[in-house]
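K.L.:
Provided below are the primary sequence and the corresponding predicted coordinates.
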Amino acid sequence: MKQVYLDNAATTPMSSEVIDVMVDKMQNVYGNASTGYGLGREASMVMEVARRALAKSINAKETEIIFTSGGTESDNTAIFQTARSRAKLGKHIITTAIEHEAILQPLETLKQEAFEVTYLPVDEHGNISIDDFKNALRGDTILVSIMMGNNEVGSRMPIHEIGEILKNHQAWFHTDAVQTYGLLDIDVKADHIDMLSTSAHKINGPKMMGFLYKSNQTNFPSFIQGGEQETKRRAGTENVPGIAAFQKAVEALTSETKAARQTKYFGFKQQIINGLKANDVNFEINGELNENSLNHVFNIWIPGISTYIMQTNLDLAGFAVSGGSACTAGSLEPSHVLTAMFGEDSQRISESIRISFGRYTTEQEITDFIEALSSIYQRLTK
């Protein structure tokens, strides 16, 4: 049975050209980039060429790119090291109620260290209010961490507006761009962003590879101790094949490519909407269907059918989608994102699925998905 992959917000398959680059570097550039002999210098050169390319992709300086193991490490580094190094200036942090757990869990740890965290609420579309943000901002606020785009419902945050407000404030501005990097054009200087997290596996690159952009105006000690790599900003032998592969994945994403994919993904959303309506499937969208949402993420509520049941039936039919909630160790935990949007008593938090598109998703796959979901719906609702 053919498997149709519609969970690209979780991860993406590596592209063939990325795999080719990674294998080549694994076989031929195996020196430690911190050593001074020829093989080490060759590895270091590969790494620095990639650093320049990645910096250019967000209008940063190459000295502002720190290679990490991915989004989680980048988020953890930005949160913990900013808070702990700036505690004398204040202990107040602002975030949103729908951040990734890589942000929320470190903040819970910091609360045990007497930091105060304000969680901005979201409306039923997953959007925050700028007025709420302005009201939350205080003189002792030292960090604002707000994601660029939400991974469950696709809502986009007003990053530019927040950056403008913070440009003359002491608070450093961090954004988790894991779900948007490579899909949207990003300019850290124009948006006054101090720190930004990315992950390669979201854009057909390798897993366990990412970078943290840290403005040269920010300064904190290395989160991972044990060596002087990354100019003493991140200890550990650099993953040169992964870094080169990340560069290759990014170079495939020109502004024209990004725009074309966004148009394609929006078309997939419309195709699903029209197809499900034509087949009399009762559903509602979680989030919005406009320019204020990420086109590759599509979250829908199907009343009367649990997330687990629908996800399992689609899996058996050969379609990989994600739940509106996360399945952990056999128990279904409510999605904190949908709970923040609709309340803990809403049916949506246990009856929603997330469909997410990627580079290799085809119109025929969407047609097949519509037929499969419609068939399952008719069978389960009889």
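P.N.:
Nice, thanks for sending it over. A quick note: this is a predicted structure, and the numbers were derived from the prediction, not measured.

K.L.:
use CA for all of it now, contacts and neighbours both
P.N.:
Fine.

K.L.:
What residues sit buried inside the one helix or strand E73 maps to?
P.N.:
In the assignment (DSSP states H and E), E73 maps to helix 71-85. Within helix 71-85, the residues that count as buried by 16 or more other CA atoms under 10 Å are 71-83.

K.L.:
So which elements touch it?
P.N.:
helix 101-111, strand 141-145, strand 172-176, strand 195-197, strand 210-214 (3 or more CA pairs under 8 Å, 6 or more residues apart in numbering; DSSP states H and E).

K.L.:
mind redoing it with 7 Å?
P.N.:
helix 101-111, strand 195-197, strand 210-214 (3 or more CA pairs under 7 Å, 6 or more residues apart in numbering; DSSP states H and E).

K.L.:
neighbouring contacts of it?
P.N.:
By CA atoms under 7 Å, 6 or more residues apart in numbering, the residues outside helix 71-85 that reach it are 68, 102-103, 106, 176, 178, 195, 197-199, 210-212, 220-221, 223.

K.L.:
cool, and stretch 164-174?
P.N.:
Here stretch 164-174 has contacts from 141-146, 191-196, using CA under 7 Å, 6+ apart.

K.L.:
quick one: terminal-to-terminal distance for that stretch?
P.N.:
13 Å (CA to CA, to the nearest Å).

K.L.:
N274: neighbour count?
P.N.:
12 (other CA atoms under 10 Å).

K.L.:
Now do the SS call for it.
P.N.:
At N274 the chain is in helix, as set by DSSP: H, G, I helix; E, B strand; the rest coil.

K.L.:
quick one on the thing from earlier: I'd like to know which of the contacts of helix 71-85 are buried.
P.N.:
68, 102-103, 106, 176, 178, 195, 197-199, 210-212, 220, 223.

K.L.:
Going by distance to I366, which of these wins?
P.N.:
For the buried ones among the contacts of helix 71-85, the closest approach to I366 (CA to CA) belongs to V178, at 24.7 Å.

K.L.:
which SS class is the closest one?
P.N.:
coil.

K.L.:
what's near enough to touch it?
P.N.:
Counting by CA under 7 Å, 6+ apart, V178 has contacts 71, 197-199.

K.L.:
So it versus P334, what's the distance?
P.N.:
22 Å.

K.L.:
Which parts of the stretch 1-150 of the chain are strands?
P.N.:
Along the stretch 1-150 of the chain, counting by DSSP state E, counting those that start in this stretch, strands occupy 4-5, 65-68, 92-96, 116-120, 141-145.

K.L.:
Could you tell me the angle between the helix holding E73 and strand 92-96?
P.N.:
Put simply, helix 71-85 runs at 160 degrees to strand 92-96, going by axes from the mean of the first three to the mean of the last three CA atoms, to 10 degrees.

K.L.:
Presented hereafter is structure B, for comparison with structure A:
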Amino acid sequence: MPVYLDHAATTPMSPEALAVMTRELARTGNPSSLHGAGRRARRAVEDARETLAAAAGAHPSEVIFTSGGTEADNLAVKGLFWARHDEDPRRTRILCSAVEHHAVMDTVEWLERHEGAEAVWLPVDHTGTVALETVQREIDKDPDSIALITVMWANNEVGTIQPIPDIVEMAKPHGIPVHSDAVQAFGSVAVDFRASGLAAMSVSGHKLGGPVGVGALFLGRAVKLTPVQHGGGQERDVRSGTLDTAAIAAFAAAAAAATAHQGEERERIRALRDRLIRGVEEAVPDAVLRGAPGNGRLPGNAHFTFPGCEGDSLLFLLDLAGVESSTGSACTAGVPRPSHVLLAMGLDEDTARGAQRFTLGHSSTEADVDTLLTALPGACAKARQAGMAGHESTIQTAATLARQGVAPS
């Protein structure tokens, strides 16, 4: 059975979530209907709302269910921009970190092209941490022109945890709303929406043991937000659409399970991660760990660059050896592209192309780490033999390796 080390992409459903979803899928009822089946479905949704709110330190009325993190990010960034700009046309600037997930970055760029927004990309240091002095400088420059600030809680590629409380404190005197994509953080580290002071926070079900296709936007009760889609007026008239009762209930069950023993599980995974990091550095001495050190990164994240390796070649070679990992970079139409996160951290393109992300989760074991450390040296040597000449198509490289039956020794 393959060893799965790509929990940042999606993690297996928890037993608690699977049991609840199986139960709810056997039932019927639209939570907006008034008959018995509808009222039962509504109770399941509202119970889930309370459970999810408790897990994230929020009031139940602040939970807006969505189809996932991408929709929650779009709803927050577009909705806050439109609402703030409608109140004051001077508010056109969006302060956004240069290492955001594309669900945020592409939304900001769309607002630039179509809605007159001005993106201000906040730089990061070599660990991927937002430069606070730049945030303060941009606010001081003209606070009345800022529509919102959006900075992720923790980076999906290198795992760096951002200084969200500091950013919120900078914005507070000027009444500037701050949104955070907490998709990677929620369920992995302590997340408290109320204590954070955020106006809005996005989370996703399948990153913490829930099903794919459900997420939530935590939205402060006093925060004005223009809806992105319109219809039946569900979810405070912020996000219309029939609610997926089974997925919502399973999401809440997963969140409750993930946060119930979060401290113990965080330490277990962190110990596995640290062992993995030490092992990789011993097995491949020139591998370079990227992101913030120690507790400054997500407990399950270990992101490396391997000099002389094309990340996609290494990925496929590890896959052939039964280890499933990720490059953490975008790939469109078979053309490998260096990660915008690594480039923002100051890496050159060749170095950034050698990335490999290993991420651990609730199902990870010591044996998983052992398998990776056994497979990695041979896979890395083969990837270096394949070279990076011409940065040939990922698909072509993978197909060639597969045809040759290349596997690490």
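P.N.:
Perfect, thanks for sending it. Keep in mind the model is a prediction, meaning the values are calculated, not measured.

K.L.:
sorry, back to before: Throw the helices and strands packed on helix 71-85 of the first structure into a markdown table and include distance to R156 of the first structure, thanks.
P.N.:
Formatted as a markdown table, those follow (distance: least, CA to CA, whole Å):
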| stretch | distance to R156 of the first structure |
| --- | --- |
| helix 101-111 | 17 |
| strand 195-197 | 15 |
| strand 210-214 | 20 |
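
K.L.:
Tell me which of the ones you listed sits nearest to M26 of the first structure.
P.N.:
Using CA to CA, the nearest of these to M26 of the first structure is strand 210-214, at 17.7 Å.

K.L.:
so how much does the closest one differ from the second structure once superposed?
P.N.:
Here the mean offset of strand 210-214 of the first structure against the second structure after fitting is 0.6 Å, by mean CA distance after the TM-score superposition for the first structure.

K.L.:
what's the closest of the helices and strands packed on helix 71-85 of the first structure to N282 of the first structure?
P.N.:
Of all those, helix 101-111 comes closest under CA to CA, at 31.0 Å.

K.L.:
Give the buried residues for the closest one.
P.N.:
102-104, 106-107, 110.

K.L.:
Closest to S346 of the first structure out of those?
P.N.:
Closest to S346 of the first structure, out of all of these and judged by CA to CA, is L104, at 22.2 Å.

K.L.:
ok, the closest one to Q217 of the first structure distance?
P.N.:
Taken as CA to CA, the span from L104 of the first structure to Q217 of the first structure is 25 Å.

K.L.:
Kindly report the same for I165 of the first structure.
P.N.:
Distance from I165 of the first structure to Q217 of the first structure, by CA to CA: 17 Å.

K.L.:
Comparing these two, which residue is more hemmed in?
P.N.:
I165 (14 against 8).

K.L.:
Tell me the counterpart of A8 of the second structure in the first structure.
P.N.:
Using TM-score structural alignment as the criterion, A8 of the second structure maps onto A9 of the first structure.

K.L.:
I355 of the first structure belongs to a strand?
P.N.:
Yes - judged by three-state DSSP, I355 of the first structure forms part of a strand.

K.L.:
Residue in the second structure paired with it?
P.N.:
Using TM-score structural alignment, I355 of the first structure pairs with F358 in the second structure.

K.L.:
just N204 of the first structure next, same as before
P.N.:
So, by TM-score structural alignment, N204 of the first structure is matched to G209.

K.L.:
Counting neighbours, what do you get for its match?
P.N.:
30.

K.L.:
where's R138 of the first structure relative to E251 of the first structure, distance?
P.N.:
Applying CA to CA to R138 of the first structure and E251 of the first structure gives a distance of 40 Å.

K.L.:
Could you do T198 of the first structure as well?
P.N.:
15 Å.

K.L.:
which stretches of the first structure form helices?
P.N.:
Counting by DSSP state H, the first structure has helices at residues 16-28, 38-57, 71-85, 101-111, 130-136, 159-166, 229-232, 240-251, 255-278, 307-316, 336-342, 363-381.

K.L.:
Now tabulate those in JSON lines and tack on distance to V153 of the first structure.
P.N.:
JSON lines is the format used below for the helices of the first structure (distance: least, CA to CA, whole Å):
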{"stretch": "helix 16-28", "distance to V153 of the first structure": "28"}
{"stretch": "helix 38-57", "distance to V153 of the first structure": "25"}
{"stretch": "helix 71-85", "distance to V153 of the first structure": "19"}
{"stretch": "helix 101-111", "distance to V153 of the first structure": "15"}
{"stretch": "helix 130-136", "distance to V153 of the first structure": "19"}
{"stretch": "helix 159-166", "distance to V153 of the first structure": "17"}
{"stretch": "helix 229-232", "distance to V153 of the first structure": "35"}
{"stretch": "helix 240-251", "distance to V153 of the first structure": "24"}
{"stretch": "helix 255-278", "distance to V153 of the first structure": "13"}
{"stretch": "helix 307-316", "distance to V153 of the first structure": "15"}
{"stretch": "helix 336-342", "distance to V153 of the first structure": "8"}
{"stretch": "helix 363-381", "distance to V153 of the first structure": "19"}
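
K.L.:
Just say which of those is most tucked in.
P.N.:
helix 240-251 (a mean of 24; mean count of other CA atoms under 10 Å).

K.L.:
so where is that one in the second structure?
P.N.:
Counting by TM-score structural alignment, helix 240-251 of the first structure corresponds to residues 245-256.

K.L.:
likewise stretch 152-164 of the first structure?
P.N.:
Under TM-score structural alignment, the match for stretch 152-164 of the first structure is residues 157-169.

K.L.:
coming back round to it: do you know which of the helices of the first structure lies nearest S293 of the first structure?
P.N.:
helix 255-278 (10.0 Å).

K.L.:
Touching that closest one from outside, list them.
P.N.:
Against helix 255-278 of the first structure from outside (CA under 7 Å, 6+ apart): 183-185, 295-296, 298, 357, 366, 370, 374.

K.L.:
And for the aligned residue in the second structure for S293 of the first structure, nearest residue in space, chain neighbours not counted?
P.N.:
Residue mapping for S293 of the first structure onto the second structure gives R297, with TM-score structural alignment as the criterion. Computed as CA to CA, 6 or more residues apart in numbering, the closest residue to R297 of the second structure that is not its neighbour in sequence is T160, at 4.3 Å.
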